[in-house]
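In: Sharing a sequence plus its predicted fold:
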Amino acid sequence: MSVAATSSAHTPAPRDPQRIYSIAELSREFAITPRTIRFYEDEGLIKPRRQGTTRLYTAGDRTRLSWILRGKRLGFSLAEIRELLDLYQVDRTGIQQLRELLRRSQLHIADLERKRADLDQHIGEFRDVEAQVSAELKQRGVDPESD
């Protein structure tokens, strides 16, 4: 869980590690639906204990949920999030997890920069079209700003 501990934007300082949370508490805290939490459970990303039909979430589950949500906001797939979280089970120092997070973050940054360049190019092309159409309308005696 090292990634969550080092990179959680939403989660305040760790709370009582013995505290148990209900699905309703986590839903309110993270502004998500209980269905979303159950979905992450179905995907194997969090594994709450059960007391009958009641789900009991530990501080660790809360931390994992925080990382899952941050990972989704950053554009990581559920498979990527699962792999990053699972790395902590392999190496409790968190070094492998952090290195992989760094590598994947760099890949996402490169992808976003390519997309931004594509968007800038498209915007430039539309600005050219806009200028040409405005000039043509003016040449025909029509105010391009009026309907």
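Out: Okay, I see it. Residues are numbered from 1 along each chain as shown.

In: CA only for contacts and neighbour counts going forward, please
Out: OK.

In: now the helix or strand containing residue 85, how far from the chain's geometric center?
Out: Here residue 85 sits within helix 78-90, counting by DSSP states H and E. A distance of 14 Å separates the centroid of the chain from that of helix 78-90, by CA atoms, centre = their mean, to the nearest Å.

In: Beyond that helix, next helix or strand please.
Out: Toward the C-terminus, helix 78-90 is succeeded by helix 95-139 as the next helix or strand (DSSP H and E).

In: That next one - contacts with which helices or strands?
Out: Where contact means 3 or more CA pairs under 8 Å, 6 or more residues apart in numbering; DSSP states H and E, helix 95-139 is packed against helix 2-7, helix 78-90.

In: So what touches the longest one?
Out: Put plainly, it is helix 78-90. By CA atoms under 8 Å, 6 or more residues apart in numbering, the list of residues contacting helix 78-90 from outside reads 1-3, 45, 64, 68, 71-72, 94, 96-97, 100-101.

In: list the buried ones in it?
Out: 78, 80, 81, 82, 84, 85, 87, 88 (16 or more other CA atoms under 10 Å).

In: Could you do the shortest one as well?
Out: Going by neighbour count (16+ other CA under 10 Å), the buried part of helix 2-7 is 2, 3, 4, 5.

In: same deal with stretch 39-58?
Out: Buried, per 16+ other CA under 10 Å, within stretch 39-58: 40, 45, 46, 47, 48, 55, 56, 57, 58.

In: who touches the fourth one in this structure?
Out: For residue 47, the contacting residues are 41, 57, 61, taking CA under 8 Å, 6+ apart as the criterion.

In: Any figure for the gap between it and residue 54?
Out: Distance of residue 47 to residue 54, computed by CA to CA, to the nearest Å: 13 Å.

In: and the comparison structure, right after this:
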Amino acid sequence: MATYTITDLAREFDITPRAIRFYEDQGLLNPSREGPGGRNRIYTARERTHLKLTLRGKRLGLSLSDIKSLVDMYRSPKDTEVQLQSFLVVLARHRAALEQQREDIEVMLAEISAHEEESRSLLAQTATRPT
């Protein structure tokens, strides 16, 4: 079975070991420990997948709480009705947030366009005034 060190995963996913330890503190990763005093973290292929899911969730803008729910679903038996219902709730909540952000961005872009138009109009007026 393939195993990875924290350095291996940090390099592969272009993140810092500190970020990986943070995700571990949040309960998103649970590596085994080896070496003197259990200082060395050993990540399995499954833990690597949990990290990949975590990073994908971050890119999508999910909260750590939502990401943890998704990782927890991955840990339990697949394709259960409860998992799928939970996943749909997470996706619906995230979709609603993104749609609100899109609406907010459209309003802001319209305001910027109006200010640009007004500024251009004022510049045109000052350019045609006699000096």
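Out: Right, received. Where do you want to start? Since the structure is predicted, the reported quantities are computational estimates derived from the model, not experimental observations.

In: nearest to residue 22 of structure 1, of the helices and strands packed on helix 95-139 of structure 1?
Out: helix 2-7 (19.7 Å; CA to CA).

In: got the contact list for the lengthiest strand in structure 2?
Out: Determined from DSSP state E, the single longest strand within structure 2 is strand 40-44. With contact meaning CA under 8 Å, 6+ apart, strand 40-44 of structure 2 is reached by 1, 2, 3, 4, 5, 6, 30, 31, 32, 33, 34.

In: okay, the following helix or strand past it sits on what stretch of structure 1?
Out: With elements assigned by DSSP H and E, the helix or strand that comes after strand 40-44 of structure 2 is helix 45-59. Mapped onto structure 1 using TM-score structural alignment, helix 45-59 of structure 2 spans residues 59-73.

In: ditto for stretch 112-119 of structure 2
Out: On structure 1, the counterpart of stretch 112-119 of structure 2 by TM-score structural alignment is residues 126-133.

In: Have a look at how far, on average, the matching stretch is from structure 2.
Out: Here the mean offset of stretch 126-133 of structure 1 against structure 2 after fitting is 1.7 Å, by mean CA distance after the TM-score superposition for structure 1.

In: Serialize the buried residues of helix 2-7 of structure 1 to JSON lines and add fields for distance to residue 118 of structure 1.
Out: Formatted as JSON lines, the buried residues of helix 2-7 of structure 1 follow (distance: CA to CA, whole Å):
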{"residue": "2", "distance to residue 118 of structure 1": "35"}
{"residue": "3", "distance to residue 118 of structure 1": "31"}
{"residue": "4", "distance to residue 118 of structure 1": "32"}
{"residue": "5", "distance to residue 118 of structure 1": "35"}
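
In: out of the residues you listed, who's nearest residue 117 of structure 1?
Out: Distance to residue 117 of structure 1, by CA to CA, is smallest for residue 3 among the buried residues of helix 2-7 of structure 1, at 30.0 Å.

In: Would you mind measuring from the closest one to residue 100 of structure 1?
Out: Residue 3 of structure 1 sits 10 Å away from residue 100 of structure 1, taking CA to CA as the criterion.

In: ditto for residue 46 of structure 1
Out: Computed as CA to CA, the residue 46 of structure 1 to residue 100 of structure 1 distance reads 20 Å.

In: Check residue 40 of structure 1 too.
Out: Going from residue 40 of structure 1 to residue 100 of structure 1 by CA to CA gives 21 Å.

In: again, but for residue 88 of structure 1
Out: According to CA to CA, residue 88 of structure 1 and residue 100 of structure 1 sit 11 Å apart.

In: again with residue 29 of structure 1
Out: Where residue 100 of structure 1 is concerned, residue 29 of structure 1 sits at a distance of 28 Å (CA to CA).

In: and those two? which has more neighbours close in?
Out: residue 100 (16 against 13; other CA atoms under 10 Å).

In: Give the equivalent position in structure 2 for that one.
Out: Alignment note (TM-score structural alignment): residue 100 of structure 1 maps to residue 86 of structure 2.
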